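Undergrad: Turn this into a model:
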Amino acid sequence: MHGNDGACGKAIVPSTLGTCVRTLDTCQGFLSLREDFRKARAFFASVDGHERGVAMFCEHCGSKFEDGGKFCTSCGAPRPVAQPPADMTTPIPVPNTAQPSFDTAAPPAAEPHITADIPPVYVPQDFVVQDPPQSAEVARKKPVWLFVTLAVLALALCAFVGWRMWSDSHAESQAVAEFSKETVEVDEKTDGGDSSDKALSATEKDKDTKKEEPQPCTAVPELITKQVRRDGSNLVATVQWNASSCENAPLKSDGVQIVLTDSSNDTIAAGIFDFSKRDVSYKDGKLTTELAFKPTQYWRAVTELEPSRLDTSVKFDQEGFGRAADVNGAFGARDIDPSDAERYAHLALNWQLDHDKSTASDFYSIYTTQLSSKRYDMDVEGKIWKYADIYEHFLSLKSKHPQALIVWGSDYPTYTKHGHDASYYVILSGESFASETDATNWCGANGYTANDCLAVDLK
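TA: Presented below is the predicted three-dimensional model:
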């Protein structure tokens, strides 16, 4: 009798019938125990594989299934879904590990008989029941779930700390607001609730904290023209302002009309000035300014003005026309109403004709040069000439030639002797020449052409 397991794997030497029977019973017990261990191993493997829904070891031969394999590579049995064996509910018998003795030298005294009791079974020393191996997938799952749980707990802790900080801050803000409200209510009750005694607004407080700026003086001053001079074709007047009530107040006014008149009450100069853009202030009620008038804003030659005989007046909040242009530090003026300027120019032309008549009589016997000849509404040189244009032209020429004068053409034979209409304002240079040739040469020397300058006498 031969076998592959334990004692049954050795050749049995016949001895006595009792010895053989005991040996046979021992082999049968070992085989039964091995079957029980195989079932236990399959059960534990099924418990481990139950989490993944498959068996890990073959229930027929006990071999481990390969990952993903559907059949046992040892016996070919199909791989079932892991279920706990039904017969494992009964306890597994614990074998007797005592090793039997096989004595062939001396037979027993009496013939043994076969009994139903299971004799002790031989168990190999290297046969050890081990815990079923844990799957790699389950081993990986445990750390992942551990990290996820820790992360969730950390987030929850941060959220709780943030909520507590916000809650504390909000509670503190509400407490401050309640305290401020109560303070205001107490203050209102203390002063009797009178709205006129309430605290100043933020804007009013800012105004109080700032240095209060001095208010402009609105008193009407007395103006005195101290000096007049010519700056190119412009008239510059030095005017003193006297207003004791203004003390050291600034002059911050726009639309200030200043008018200069002569002893006959004829308007000599007029313009609208703006004093709001410069730092101009009274000092002990006195102020001095330089005022510039361009040729369209004054109607008398500067050389013919006497400051002591001029009267200077001022009006506030007046409307100006055109643009102002300062002249070498002097305040420039805007134009007055054009209709008033035209009227003042006509009066100035008439005054100038009367004033220059005596001087013009000198040119009956000697030559001078004619620079211009214009009449009202004359369309020449690109425009229709008005009184203001004619007088402005006269003042411009006089600024170049201080001896210039203006005459009425119809009053002198040289313009009427050929029967032509001589109703013109004629401007003469006022320069004296012994001959016509000398006068003509003067025209060329001063840059005039034959159309602009010619030699004349008035006889």
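Undergrad: use CA for all of it now, contacts and neighbours both
TA: Fine.
Undergrad: Could you say which helix or strand holds the residue positioned nearest the centre of the chain?
TA: Centroid-nearest residue in the chain: residue 203, 25.3 Å away (criterion: Cα atoms, centre = their mean). Per DSSP states H and E: residue 203 is located in helix 202-209.
Undergrad: Test my guess that residue 236 contacts residue 330.
TA: Yes: assessed by Cα atoms under 8 Å, residue 236 is found in contact with residue 330 at 7.4 Å.
Undergrad: For those two, list the residues in contact with both.
TA: 290-292 (Cα atoms under 8 Å, 6 or more residues apart in numbering).
Undergrad: Which parts of the stretch 251-400 of the chain are helices?
TA: Per DSSP state H, counting those that start in this stretch, the stretch 251-400 of the chain carries helices over the ranges 338-360, 387-400.
Undergrad: Work out the gap between the first one and the centre of the chain.
TA: Going by Cα atoms, centre = their mean, to the nearest Å, the spacing between the C-alpha centre of helix 338-360 and its chain's C-alpha centre is 62 Å.
Undergrad: Over to stretch 371-389?
TA: With Cα atoms, centre = their mean, you get 58 Å for stretch 371-389.
Undergrad: Buried residues in that stretch, which are they?
TA: Within stretch 371-389, the residues that count as buried by 16 or more other Cα atoms under 10 Å are 371-376, 385-389.
Undergrad: coming back round to it: of residue 236 and residue 330, give the one with the bigger neighbour count.
TA: Set side by side, residue 236 and residue 330 show more neighbours around residue 236, with 23 against 16, by other Cα atoms under 10 Å.
Undergrad: this one as well, want them side by side:
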Amino acid sequence: MPCQSCGAPMGEQDKFCMRCGAARQEPARSAAADSSTVCPACGAAIDDSMRFCMHCGAELSPLPAAVASAAPVEPEPQRKRGMTKGAVAAIVAVTVAVIAIAAFGVWWFVLRDDASAQSGAVGTSLSGESSESSDSNDAGDATDSGDDDARGHASAGDKSRTAVCTVPDASLSDVRLSGTSLIASVDFESESCEDSSYSAAGVQVTIQDDGNVVAAAVYDFGDAPLEFDDGTAQADLAFTTVQYWRPYDQIDVSDASVELTEDATASGASAATVEGALGGASIADTDIERYAQLAMSWQLDHDTTAANTFYSTFTTQLSSKQYGMQVEGKTWKYRDIYEQFLQRRAKHPNALFIWSGDYPTYQENGTTDFYVILSGEGFGSAADATAWCPANGYSTDDCIAVDLQ
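TA: This next block holds a predicted model:
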């Protein structure tokens, strides 16, 4: 490149000009490409008017028009930081006004109401007379009542909705017969139930008399809730012939007890309602069989005295069955034998249940191991007894005249 002082050519390694001795100076490069200010062949300085390099004679290409760069934007003078005294005063004034308005609102909605309530209470106390309340006071009273409820002072209606009605105590007040079903009127009592409802499902109701279970079934009180009034309720419950094990008129109501057991397991579906009495589902088959066997033993003892009257007179035999006997399309178990007795007794209120081996007439013909159902009707002759059978819908296979002598 040429010396910047005298224009003499300098080698790339020269530090000083060989002609004038000036120190080598690198030409200042602009932000644009170097090709716009020096010869691309020898690096000598050129300008826009040159068509050929003055140093090496190389042809120069026309230089592109310079791209104008944006002029630097003069920064705006920074505003003076801080606020004027006037602005500060305005803000303070607004803040004070807001606080004043808020304080007035609190007084209006809270303190003023309290003052009015206290004033009203004092006025009532002094005058001893009640005065009509304005609509606004009525609204306030309603609000106060709601506040009382929120504090736990619930009304009677609220108590009925929120009371936890636990399993109630029960007692037997009456029993009757409807068809072949036993209807038990049961009284319930529970302090926890108050004025609410008891609607538990799977509740076994068990009735006992002189230590024996005489009725049991599982009820769903969700179908017919017990409606309590001041802690007491009443309901009629129906028991089918496989759910009770004593004739209704032989249950001592005054001595019977009733027990309720929740979460009981039912066997099958609930029976239908009988004359408004809620039907229940049966208990386990094994329990039915056991209670039936116990009932048969009790019935044999109970009916002995009445059966002895037929030593000297005639009656009619309606059935004779053995345990395990296969007749009438089934194998007879205790539950079947006793159920048939209850069905016959529902039709013939004087029916008796005896063991054939206890009476001479059966001992003589060798049939001493049968459970026998007698109609309990007395006749002066065997002919009269025999005539009674078809008159009451029985064939000669099911009904015969008999005396126990």
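Undergrad: Out of the shared contacts of residue 236 and residue 330 of structure 1, name the ones that lie in strands.
TA: 290-292 (DSSP state E).
Undergrad: Buried subset of these as a PyMOL selection?
TA: In PyMOL syntax, the buried subset of those is picked out as below (16+ other Cα under 10 Å):
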select buried, resi 290+291+292
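Undergrad: Need the counterpart of residue 379 of structure 2 in structure 1.
TA: Using TM-score structural alignment, the partner of residue 379 of structure 2 in structure 1 is residue 433.
Undergrad: does that match really touch residue 363, like I thought?
TA: No: using Cα under 8 Å, residue 433 of structure 1 makes no contact with residue 363, being 9.4 Å away.
Undergrad: What segments of the stretch 101-250 of structure 1 are strands?
TA: Taking DSSP state E, counting those that start in this stretch, the strands of the stretch 101-250 of structure 1 run over residues 222-231, 234-242.
Undergrad: Dump those strands into CSV; add distance to residue 177 of structure 1 as well.
TA: Output for the strands of the stretch 101-250 of structure 1, formatted as CSV (distance: least, Cα to Cα, whole Å):
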stretch, distance to residue 177 of structure 1
strand 222-231, 60
strand 234-242, 58
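Undergrad: among the ones you listed, which is the most enclosed?
TA: Of the strands of the stretch 101-250 of structure 1, the one with the most neighbours on average (mean count of other Cα atoms under 10 Å) is strand 234-242, at a mean of 20.
Undergrad: So which bit of structure 2 is it matched to?
TA: By TM-score structural alignment, strand 234-242 of structure 1 lines up with residues 181-189 in structure 2.
Undergrad: Report the mean distance between the matching stretch and its aligned residues in structure 1.
TA: With the two structures superposed, stretch 181-189 of structure 2 lies on average 0.6 Å from its match in structure 1, counting by mean Cα distance after the TM-score superposition for structure 1.
Undergrad: Also stretch 336-344 of structure 2?
TA: Averaged out, stretch 336-344 of structure 2 is 0.4 Å away (mean Cα distance after the TM-score superposition for structure 1).
Undergrad: can you name the residues of structure 2 that stretch 298-311 of structure 1 overlays?
TA: Stretch 298-311 of structure 1 covers residues 244-257 of structure 2 once aligned (TM-score structural alignment).
Undergrad: Distance-wise, check residue 430 of structure 1 relative to residue 439 of structure 1.
TA: 11 Å (Cα to Cα, to the nearest Å).
Undergrad: so what's in contact with the two at the same time?
TA: What both residue 430 of structure 1 and residue 439 touch, as defined by Cα under 8 Å, 6+ apart, is the set 368-369.
Undergrad: which residues sit in contact with residue 229 of structure 1?
TA: Going by Cα under 8 Å, 6+ apart, residue 229 of structure 1 touches 235-237, 302.
Undergrad: got the residues you listed as JSON lines, with distance to residue 414 of structure 1 columns?
TA: Formatted as JSON lines, those follow (distance: Cα to Cα, whole Å):
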{"residue": "235", "distance to residue 414 of structure 1": "34"}
{"residue": "236", "distance to residue 414 of structure 1": "38"}
{"residue": "237", "distance to residue 414 of structure 1": "39"}
{"residue": "302", "distance to residue 414 of structure 1": "30"}
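Undergrad: if we can go back for a sec, please identify the deepest-packed of the helices of the stretch 251-400 of structure 1.
TA: It is helix 387-400: most buried of the helices of the stretch 251-400 of structure 1 by mean count of other Cα under 10 Å, with a mean of 20.
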